[in-house]
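J.: just coords:
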């Protein structure tokens, strides 16, 4: 059994049950924004998401910024 790290990753079931509105990229269900750890991860992986349009990427960034504000995460700029 793996040691506990204090983090609570989304299980496959939890991810399936998470509403699409809780993802940075809801159509693709990529980058969940369910807690501070996932929001930081979404910021770090923002430019790695493939197969999305520029408008989808813009909307995802707005969702990430809103989630970051909710969890008290400072976002200085959009990753390039």
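T.: Yep, it's here. Computed from a predicted model, the values in this text were never measured in an experiment.
J.: CA atoms for contacts and neighbours, from now on please.
T.: Will do.
J.: excluding chain neighbours, what is closest to residue 32?
T.: Nearest non-adjacent residue to residue 32, counting by C-alpha to C-alpha, 6 or more residues apart in numbering: residue 23, 4.2 Å away.
J.: dropping in the other structure now:
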């Protein structure tokens, strides 16, 4: 089941609660959203590799905080078998 936020809840989140803070993309405020951010990571458009690197670090920190297992060491590994 996909984690959902209505627009008001999304607007109430601080930029720090998003993987891509400047764009306010991929919220990471709980375990469901962290898993969703990982699953949708490669679907985010209009960001640089540097922004992806920074977002990945935020996702890993949130994953640790919410006890979400992440098998990929880099965002470049997402979707590889």
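T.: That came through fine. What you see is a predicted model; the values in this text were computed from it and never measured.
J.: quick one: TM-score?
T.: TM-score for the superposed chains, counting by TM-score structural alignment, normalised by the length of the first structure: 0.86, backed by 75 aligned residues with a C-alpha RMSD of 1.7 Å.
J.: still on that earlier bit, what sits against the alignment partner in the second structure of the residue nearest to residue 32 of the first structure?
T.: When the second structure is aligned by TM-score structural alignment, the residue opposite residue 23 of the first structure is residue 18. Residue 18 of the second structure makes contacts with 24, 25, 26, 27, 28, 29, as judged by C-alpha atoms under 8 Å, 6 or more residues apart in numbering.
J.: and the equivalent of residue 48 of the second structure over in the first structure, how close does it get to residue 71 of the first structure?
T.: Alignment note (TM-score structural alignment): residue 48 of the second structure maps to residue 53 of the first structure. Using C-alpha to C-alpha, to the nearest Å, residue 53 of the first structure is found at 27 Å from residue 71 of the first structure.
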